[in-house]
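Chemist: After the sequence you'll find the predicted model.
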Amino acid sequence: MRLLHTSDWHIGRTFHGHPTLDALDGVLEALTTLVRENDVDAVIVAGDVFDSATPSADAYRLLTRALTRLRETGAVVIATSGNHDSAARLGFQSEFASLASIHVLTRDETLDIPVTLRDGDGPVHVYGIPYLEPALIRHKHPEETLRTHAQALDFAMRRIRADLAERGGRSVVVSHCFAQGVSDAASDVERDITSGGLDLVPTTVFEGVDYAALGHIHGRAQLAEGIRYSGAPLHYSFSEAGKPRGAWLVDLDGSGLRDVTWLDLPVPRRLSVVRGTLDDLLTDDAYSEFEDDWVSAVLTDTVRPLDGMRKLQRRYPHCAAMVHEPAETHDHGTTSYAQRVQGRSDTDIVDGFLEYVRNGEGASEAEAEIVRDIIDEARAAEVSA
């Protein structure tokens, strides 16, 4: 049996305000090519199919195209809901979709009822665990303590192991969670599942199955031979720059997990973080290789340049973010503001303020003249009042 493990499509997500639907459509078409070329029996999508609980019509159309292309290869599709999805919307008409071998598993009541695939070695039971929000399921099981995501996953896996003990055969679990050992792989896109304390799921929860296909982390990660994250098929944050995009090709033989291989997906546009003064970033030939990338610019100028983003986009049309991090910062000491301005004139105070916010650079001669004129006008108004 050959499976392709993917996750976190996040259909409809924007990248710093830029739409990603066309780029994702192309990547998912490349995913279909991998399925066809590698004779994949089933494609797994481990949660966060959509980026929003209320997807747009264009997002639904993209999903329809992607699922249609995958089914045309002959592969079965098995998807679960993640914390970004609306389980009800994603699972709408899932009974009809299952007739076409597209299984969308979003109901916690049926998480211990698997999709059963068969090959020459017998059955492979694929259990889909939708994202389990403890607050939304604990009232259904008052006999259980379900205050954390870890407790909810432990409860789900106990049900699955009990069912598997009766069925026999090989098994795969699909889950969307934040498992122990993945904090270094996380990006700033993963949200709503905390990484500290209560919502961290121990990997021991997944004992007893041949493979656990996990979602939620946008970078690939291997927690054990049979417990992995595939990551997202598209970059959604500059914190993901340099992380490969792809999917895990999972081979099962008669005794269980045999082999897992990484397959790369294309990156439509590279992500790059460049650092330097605005003048260097605009003129230095060393930055030429980044001109067609998605760019996050870190400006090291002492004073934040005016209209920096517009100037950057002249050279880097896809500059999407700009951060000001001065290479040198002015040490203002520990004295209070009242202490620093005591005995100083009004013009000196304004100059000191400019020096403070500009990391050591005070008013220019022209600015100082404007400040003096304004202060004189204010004093004259006070006298005549």
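Modeler: Alright, I've got the coordinates. Numbering: from 1, shown residues only.

Chemist: only C-alpha atoms for contact and neighbour calcs from this point on.
Modeler: Fine.

Chemist: so how far is A327 from L281?
Modeler: Relative to A327, L281 is positioned 15 Å away (Cα to Cα, to the nearest Å).

Chemist: ok, those two, which is more surrounded?
Modeler: Neighbours of L281 and A327, each counted by other Cα atoms under 10 Å, are more numerous for L281; the result is 21 against 11.

Chemist: Relative to L312, how far out is that one?
Modeler: 8 Å.

Chemist: go on, T54?
Modeler: Distance from T54 to L312, by Cα to Cα: 35 Å.

Chemist: Comparing the two, which shows the higher neighbour count?
Modeler: Each of T54 and L312 has its neighbours counted (other Cα under 10 Å); L312 has more, 22 against 14.

Chemist: okay but the more buried one is in contact with A321, surely?
Modeler: No. L312 is not in contact with A321 according to Cα atoms under 8 Å; the separation is 9.9 Å.

Chemist: you'd agree P266 is in a helix?
Modeler: No. According to DSSP: H, G, I helix; E, B strand; the rest coil, P266 belongs to no helix; its state is coil.

Chemist: so what's it closest to, chain neighbours aside?
Modeler: V27 (6.5 Å; Cα to Cα, 6 or more residues apart in numbering).

Chemist: ok, then the element right after the helix or strand hosting the one you found?
Modeler: Assigning secondary structure by DSSP states H and E places V27 in helix 21-37. Of the helices and strands lying after helix 21-37 in sequence (DSSP H and E), the nearest is strand 42-46.

Chemist: distance between that next one and the chain's centre?
Modeler: Centroid displacement of strand 42-46 relative to its chain, using Cα atoms, centre = their mean, to the nearest Å, is 18 Å.

Chemist: Below is an additional structure, to be compared with the one above:
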Amino acid sequence: MKLLITADIHMGRIPSVGELPGLTGVSAWKKVVDAAIEHDVDALILVGDVVDDDDLWFSVYGHILDGLDRLDEAGIRVFGVAGNHDSAVFARLSVDFPSLTILGRGGSWERVEFDGIELVGWSFPQSTVTGNPFDRFVKTDSSKLSLGLLHTDLGGGRSGYAPTRIDDFTNSGVDLWMLGHIHKPGKVDSAEVYYCGSPFGLDRNETGAHGAYLVTSENRIRWDRIERIELAPYRFESVTVELQNEENRDEVRRRITGELRELTREADRTLFIRLNLRGVVDQRLLGRDLLEGDERYIALFTLPNGTIYLDRVYDHETMPPLDLEEIARGSGPAALLAKKILDPDSMRRLAESYGELEKASYRAGAYQPLTASYGDEEEALKIAKEQALLVLQSLMNQVEGTR
């Protein structure tokens, strides 16, 4: 038994990248259908919000039916539950296409047997549900391997999107739960509960790999494998760059491109990078012109399988440079540290201590398999000063916080 499980496709909504040719509001759906056929699954499971809005009926209807026709020809059944975005459109689709089975229509729990397993599901009856669906859940003593499907705001408290608690799932008697609504995929705590995530990242907040889950049972006694497969041809990523008091804008740009160049070694698809600048820098260097151009994304590096794009909108948590001489004229720990930073002999002794610690770490048992690669004295001095400045900045922040 092999199932492909996904949610939150949001057909009709185009991912906010704007740079990939051929990317449309139905690209993710087509990729999901392709994956189901490629992996020769027994069923495709859809856990809500397949369509972005009930009003998009005409723009997505034909594409959905094309996909369902392809799945039917491949002998793949389709099961699902409705989410808050497509509470009405799914019910209409199941009337037109008998191979599509929607569980729990009208906000009632429903159990369906399929090829020796039991599917358990509940669908949104309308776009907003403030009650917990488990308030009406009835636990059974079925001996069949079970899979639960629910579009829900787990831990959502007073949410309007079918809020639930983790205990609802662990006490349900269902072997595995696959959820929709949250677009970040992954397991929830230690329970057998997973959020499918969106198959394609829809905006810059949906970082990391996106795809679907391939779930397998060899003998229908237990779920043997729960694997994530990546489907999206791109990723949104956030990259932090530490600035080190660069003197001009060109130096800042070189620091950024140097960090991003490292990504080209491992990237296997197009990346859309949002910068988070940290460290110390003259704030005047971070103006609107830091990342040139008028387009939202700058094509920075070309890869064998895509492009690295840099988002011209960036975040920063930087600090202005410290006036060491002014601080050293004061009193207290900050003044003492500033004096040491200004004293070449003190910094050299600190760098020597750092170098000894680095060598000792390579001699430690846990790191002996590593090839020792010690930095030179200049590198050690640079690191020592950077760390001392970070400590000094922290001290100054504490002083400011007490005023």
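Modeler: That came in fine, so what should we check first? These numbers come from a predicted model, not from an experiment.

Chemist: elements contacting the helix holding V27 of structure 1?
Modeler: For helix 21-37 of structure 1, the elements it packs on are helix 57-72, judged by 3 or more Cα pairs under 8 Å, 6 or more residues apart in numbering; DSSP states H and E.

Chemist: between the helix it packs on and strand 42-46, what angle do the directions make?
Modeler: Going by axes from the mean of the first three to the mean of the last three Cα atoms, to 10 degrees, helix 57-72 of structure 1 is angled at 150 degrees with respect to strand 42-46.

Chemist: contacting residues around helix 57-72 of structure 1?
Modeler: 11-12, 21, 25, 28-29, 32, 35, 50, 76-77, 101-102 (Cα atoms under 8 Å, 6 or more residues apart in numbering).

Chemist: same thing with stretch 15-33 of structure 1?
Modeler: Contact with stretch 15-33 of structure 1 is made by 9, 11-14, 59, 62, 66, 69-70, 73, 233-234, 236-237, 265-268, 320-321, as judged by Cα under 8 Å, 6+ apart.

Chemist: what about 6 Å?
Modeler: Stretch 15-33 of structure 1 is touched from outside by T14, L70, Y236, with contacts defined as Cα atoms under 6 Å, 6 or more residues apart in numbering.

Chemist: Map the last one across to structure 2 for me.
Modeler: Matched to structure 2 by TM-score structural alignment, Y236 of structure 1 sits across from L202.

Chemist: where does that match land in three-state SS?
Modeler: Three-state call for L202 of structure 2 (three-state DSSP): coil.

Chemist: number of nearby residues for it?
Modeler: L202 of structure 2 has 21 neighbouring residues, counting by other Cα under 10 Å.

Chemist: Excluding covalently adjacent residues, which one is nearest to it?
Modeler: Once flanking residues are discounted, L202 of structure 2 sits nearest to P15: 4.3 Å by Cα to Cα, 6+ apart.

Chemist: The one you found - that's part of a helix, no?
Modeler: No. The assignment for P15 of structure 2, made by three-state DSSP, is coil rather than a helix.

Chemist: Distance of L23 of structure 2 relative to S353 of structure 2?
Modeler: For L23 of structure 2, the distance to S353 of structure 2 - Cα to Cα - is 55 Å.

Chemist: what do you get for I226 of structure 2?
Modeler: Using Cα to Cα, we find I226 of structure 2 at a distance of 48 Å from S353 of structure 2.

Chemist: Next: L310 of structure 2.
Modeler: In this structure, L310 of structure 2 and S353 of structure 2 are separated by 39 Å, where distance is defined by Cα to Cα.

Chemist: Please identify which of these two sits among more neighbours.
Modeler: Just comparing L310 of structure 2 and S353: by other Cα under 10 Å the higher neighbour count belongs to L310, 22 against 13.

Chemist: so the more buried one is in which element?
Modeler: L310 of structure 2 belongs to strand 306-311 when assigned by DSSP H and E.

Chemist: Name the nearest residue to T130 of structure 2, ignoring sequence neighbours.
Modeler: Nearest residue to T130 of structure 2, sequence neighbours excluded (Cα to Cα, 6+ apart): G160, at 4.3 Å.

Chemist: Now for that neighbour: which residues touch it?
Modeler: By Cα under 6 Å, 6+ apart, the contact list for G160 of structure 2 reads T128, V129, T130.
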